[in-house]
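**Student:** any chance you can model this:
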Amino acid sequence: MNVSLLIDFIKKESRDNSYKNILAMTLISGLSNALLLAVINYSTSKIVHGDFNYKFILIFILIFLIFIITKNRALKLTAVLVETIVFRVRERIVKYLMNTELLEFETLGRAEIYTRLTKDTNEISNSATSIANGVQAGVLVFFAIIYLGFINITAFVITIIMLGLAISNYFFSSNKIQKEIGEAVTLETVYFEKINEVTGGFKEIKIHQQKKFDLFLGRIQVIAKKLKDKKIITSSKMSFYFVFAQAFFYILLGTMVFVIPVLDQAVLTDVAKITATILFIIMPLGDAVGTFEVLNKATVAVNNLTNLEKRLKENTFGVLEDPELGGIFENFEKLKFNDLHFGYRDKSGKDQFSIGPINFEVKRGEIIFIIGGNGSGKSTLVKLLTGLYMPDAGEILVDEVDVIHENIQEYRELFSVIFSDFFLFSEMYGIKNLENSKVLKLLKQMQLSEKTGFKDGAFTNTNLSTGQRKRLAMISVILENKNVLVFDEWAADQDPEFRKYFYNELIYDFQKLGKTIIAITHDDHYFNKADKIYKMDYGTFREYKSDH
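**Tutor:** Model (predicted):
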């Protein structure tokens, strides 16, 4: 069990060295607990010989109070430290995530990120009390064994040997099982991915019995069974190792009572003290050993979070703390795309689907239509043109200024996009000085004023049809007031009346405001509304001449 990874993680994240205070409280708590044992044994011996003294009660109460206060303090400080660490790690990972390149995000997958930020951080959070109790129990056992040495050296040596064997065996077993815990975590991530397919594609599986059958029996049930079996194996092994370790303790107790007196007659007078000491440490030993399982899970969680944070950090550009960008491209006159190429690759680096070369230019205020069949690469092109994907080759120029990593965010800020798989946020983020009256006017313009309202920076109802939700997204686009507006099949989900409004009025209203329009569309009846039309055909790109 690589506990050093967890210890280094806590030291690194404990910026104010509060872990030292926790260690101090834990040491005092464990020592005071051991002293309680010594006071009880000593007092019992005196009482048996008729030498009772009230000062024993006072000493007992004093040590007891120290134990209670320091243990409570240790638990409280541990909870504060661990929750603060979890907060910092979540905050950093989310910051890195929000600055990670889209391609890396898509490669990671939602389930991986969700599992790390929820389950793994919860494993660390839930370990706080167990770790504090386990460490305190370990300190108690340490001092209790030292106390045992003062009682009888033979009992002390045998205890050290047997406990050393038991703990070594448990650590050796724990090292072997850590890999299986990691495999179980991986299976859980895959399981969550499949559950996400159920929730995301619920309508589709409701109307397709075979799809439902394949997803449940062919995937979810198989993965769930593997996960169940892996967890049963892991838990069974951990239980066996735990019981085996506890068995050592009872063997130790039996040795003290039945074997040592035979080997050393001088021990007979101390058997009661030795037995009381061993009984006193059995439960704390169980707590200390039980902590190893928690440490195993917490260590796996720390390893997963560390790897995720490292991966995100390596693929992060820009800083979240800098919302006010320079706007160096705000007054552009022309966007030029020269010999752009982009391709997807699998995990082994093998080329998959690619697009290019892309050669065209867009002047400010133009209306550009891009057409093409399903799978032709239109959505990939949108991500490339808007800077969400960096080209593998070629260049993007804004008025002859090359778009590179250092200014990519300024370039992205030119665009407002409604993707085909758009996401509608719960609130109007990123829009300053938002006036309710303006939003209500836009709701009326989009014929949604009877469907939803606007209050406290959010729409009061988003449980609408896809076309209506796209109109809410259009309101956000209008309020964002960006220079280049990109619509990926926006009109496809609108009724004929609103589709006509989009092509005959709305895009021209945008044009009058100096906006540039890039629209992915299949609506050939409206091709005459565009200044230029381009066609994607299985990754190739060319200008299209319309007969309309």
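
**Student:** hey, let's count contacts and neighbours off CA atoms from now on
**Tutor:** Will do.

**Student:** surely residue 470 meets residue 490?
**Tutor:** Yes: look at residue 470 against residue 490 with CA atoms under 8 Å: they come within range, at 7.0 Å.

**Student:** shared neighbours of the two, anything?
**Tutor:** residue 418 (CA atoms under 8 Å, 6 or more residues apart in numbering).

**Student:** would you list every one of the helices in the stretch 401-548 of the chain?
**Tutor:** 408-412, 436-445, 466-480, 496-501, 507-512 (DSSP state H, counting those that start in this stretch).

**Student:** contacting residues around the fourth one?
**Tutor:** Right, the one you point to is helix 496-501. 491-492.

**Student:** related to what we said a few turns ago, how about the helices of the stretch 401-548 of the chain, which one is nearest residue 154?
**Tutor:** Nearest of the helices of the stretch 401-548 of the chain to residue 154, taken as CA to CA: helix 408-412 at 72.6 Å.

**Student:** also this sequence, please, to line up against the first:
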Amino acid sequence: MKLLLILLRSSWISGLVSGLLGAFSGVANLGLIMLIHHALTGDPSEAGSLPYLFAGACVLVLVTQVTAKCLLVQLSQATAARLRYELCTKIISAPLPTLESVGSHRLLAALINDVNAITSALSAFPGACANAMVLVCGLVYLATLSVPLAGGTIVMAGIGVFTFMTGLRFANRHLRQAREDQDEVVKQLRAMIDGIKELKGNNMRCLDFVYDVLLPADTKMRHSLIIGSNIQGFAHSWGRLFLFIGIGLLLFAWPQIATVSTATLTGYVLTILYLTYPLDGILGWLPAMNGASIAVAKIEKLGLMIDQPEQQTSHVAPTKFDSLEMRNVTYRYDSTDDECFALGPVDLTLSPGEILFIAGGNGSGKTTLAKLLTGLYVPDTGQLCWNGRDVTSKVRADYRQLFSTVFVEGHLFDRLLGVDVTPGKLEHWISLLGMEEKVDVQTGRLLTQELSRGQHKRLALLVAALDDRPIFVFDEWAAEQDPGFKDIFYQQILPELRRIGKTVVAITHDDRYFSVATRVLMVVDGRLTDATQKAADSLHVIHRDAA
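**Tutor:** Purely as a prediction, here's the structure:
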């Protein structure tokens, strides 16, 4: 029922028309059977118009079936596009921590596999309507020949359908589990693609991953899918067999109970044989509907998991800021471990035109601090103030427009999005970053294939610079650059950004460039201290001892 509501929500008129055309096609199909029966058992002298009626019925079947299918193909694709759009909108508007907890593998499985399952089931809807109408009209026609025989046929068909639906319910348990297991398979496939360099570089790790992780996950999903599909197949065959059992009873048992004419018996056998086709079609469609229902339930469950929309932005990026302040801000990751990491309390003030360096060891909380600062994470306690006003849920999306960010694991799109830049400015940054061969100036395309990590970061910085926001946040940008580009970053790019009035927050370990910053802060075990000179001295001692 939910599936049909989804279909009708996209266009109830097209759905209704395609359903009616499918039903009309079913009536025309049954008309063909009635004409064949009449030609076989009727008076030959009255058969003069039968060829024309037969040809007309064939044309009617063709036109109604093709029209219904064309309508529903368009409608099912529109429904799929709507589902993807609604899910993408929820994903975009959901809080980042929620999306991180759900996992990209679940989101991808829903956007691709579940939507495709729904589309496939909906595409067969006109055929199901036609088959249902054939069955209904066929039973009516059988009743005109003999009411007792029609009653017996309905009983046999009812038993077959009931046993099929019972088997389908048993199969559902395994098919739902297979769909849950599919999320784990997608997760491991993504891990294989993302970690291919690590797998190629260590044969034992590769073998452990394939035989201890990937194959067990795939085997578990496959096992549930095979059991569920086998139960469905058995139920389908068993339900269909009942019609043939009914034909056997009709041919061999009924004449022993009551007298029946040869014409009536022929009509019954011919009609029931024909009805096995539409019944088989419906029984074959129900598993697809069942899979689509599982997909709908999965999408609804995922929607509930991420259905925490944030206030949308005004789509206008702020041109400047006067002050930004974090007051007693804390953030704790959700975990059952009592010793889970917590950041804060943090007190931090940013002013226009300053260059702030944030240093600290791995896992100390630097990236978490950057996500809190940029509004991607919401503080558990404390206040985030922008120009003296609290950053509430109503303005958080607008607040995030203050920042151009380059995170350690940031994604790089293959084109410039959301920027309107002059060719001169684009060429300036391309030249400064040495990216002449990676950017098509005419089209704004970024050649993101086969990039080193350093080139990836440079293209990301290019996009951030063209974005032209008041505050730039760099998460260890220089960590994967060669010495030449490190020097360009600290000695040319950062001073240039400050010269044009930008504020820079850079997470860095490069203590020999600390003189470029107006302030250096140190993060230690989730605590932030203002220790410009102390941070430089400490890191210098660490590097000296390591040498």
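
**Student:** looking at the helices of the stretch 401-548 of structure 1, which is nearest to residue 304 of structure 1?
**Tutor:** helix 408-412 (29.2 Å).

**Student:** middle-most residue in structure 1, spatially?
**Tutor:** When CA atoms, centre = their mean is applied to structure 1, the residue found nearest the centroid is residue 117 (1.8 Å).

**Student:** ok, so what distance separates that residue from residue 94 of structure 1?
**Tutor:** According to CA to CA, to the nearest Å, residue 117 of structure 1 and residue 94 of structure 1 sit 9 Å apart.

**Student:** check residue 42 of structure 1 too.
**Tutor:** 57 Å.

**Student:** residue 482 of structure 1 now?
**Tutor:** From residue 482 of structure 1 to residue 94 of structure 1 the distance is 26 Å (CA to CA).

**Student:** per the alignment, residue 190 of structure 2 corresponds to what in structure 1?
**Tutor:** By TM-score structural alignment, residue 190 of structure 2 lines up with residue 196 in structure 1.

**Student:** spatially nearest residue to its match, not counting backbone neighbours?
**Tutor:** residue 111 (7.8 Å; CA to CA, 6 or more residues apart in numbering).

**Student:** map the one you found across to structure 2 for me.
**Tutor:** Per TM-score structural alignment, residue 111 of structure 1 is aligned with residue 105.

**Student:** same question for residue 334 of structure 1.
**Tutor:** Residue 334 of structure 1 maps onto residue 323 in structure 2, by TM-score structural alignment.

**Student:** same check on residue 221 of structure 1?
**Tutor:** Per TM-score structural alignment, residue 221 of structure 1 is aligned with residue 215.

**Student:** got a list of what residue 104 of structure 2 touches?
**Tutor:** residue 187.

**Student:** and the longest helix seen in structure 1, how far from structure 2 on average?
**Tutor:** Taking DSSP state H as the criterion, structure 1 has its longest helix at helix 153-200. Superposed on structure 2, helix 153-200 of structure 1 shows a mean distance of 1.1 Å to its aligned residues (mean CA distance after the TM-score superposition for structure 1).

**Student:** more crowded one of residue 42 and residue 94 of structure 1?
**Tutor:** residue 94 (17 against 13; other CA atoms under 10 Å).

**Student:** for the more buried one, give its distance to residue 14 of structure 1.
**Tutor:** In terms of CA to CA, residue 94 of structure 1 sits 19 Å off from residue 14 of structure 1.

**Student:** residues in contact with the counterpart of residue 425 of structure 1 in structure 2?
**Tutor:** In structure 2, the residue paired with residue 425 of structure 1 is residue 413, using TM-score structural alignment. Contacts for residue 413 of structure 2 were tallied using CA under 8 Å, 6+ apart; they are 446, 448.

**Student:** residue contacts, residue 427 of structure 1?
**Tutor:** Contact analysis of residue 427 of structure 1 by CA under 8 Å, 6+ apart lists 457-459.

**Student:** so which of these is the most crowded?
**Tutor:** Busiest of the contacts of residue 427 of structure 1 [other CA under 10 Å] is residue 459, holding 18 neighbours.

**Student:** that one -> structure 2?
**Tutor:** Per TM-score structural alignment, residue 459 of structure 1 is aligned with residue 446.

**Student:** give the buried residues for the helix or strand where residue 544 of structure 2 lies.
**Tutor:** If you go by DSSP states H and E, residue 544 of structure 2 is part of helix 532-546. Buried residues in helix 532-546 of structure 2, counted by 16 or more other CA atoms under 10 Å: 532, 535-536, 539.

**Student:** greatest separation within those: which pair is it?
**Tutor:** 532 and 539 (11.1 Å).

**Student:** just the helices in the stretch 151-300 of structure 2 please.
**Tutor:** Under DSSP H, counting those that start in this stretch, the stretch 151-300 of structure 2 gives helices at 196-200, 203-208, 215-248, 254-257, 262-306.

**Student:** whereabouts in structure 1 does the shortest one align?
**Tutor:** Under TM-score structural alignment, helix 254-257 of structure 2 corresponds to residues 260-263 of structure 1.

**Student:** residues near residue 45 of structure 2, how many?
**Tutor:** Neighbours of residue 45 of structure 2 (other CA under 10 Å): 6.

**Student:** post-alignment, the strand or helix carrying residue 326 of structure 2 versus structure 1, mean distance?
**Tutor:** In this assignment (DSSP H and E), residue 326 of structure 2 forms part of strand 324-332. Its aligned residues in structure 1 lie a mean 0.7 Å from strand 324-332 of structure 2 after superposition (mean CA distance after the TM-score superposition for structure 1).
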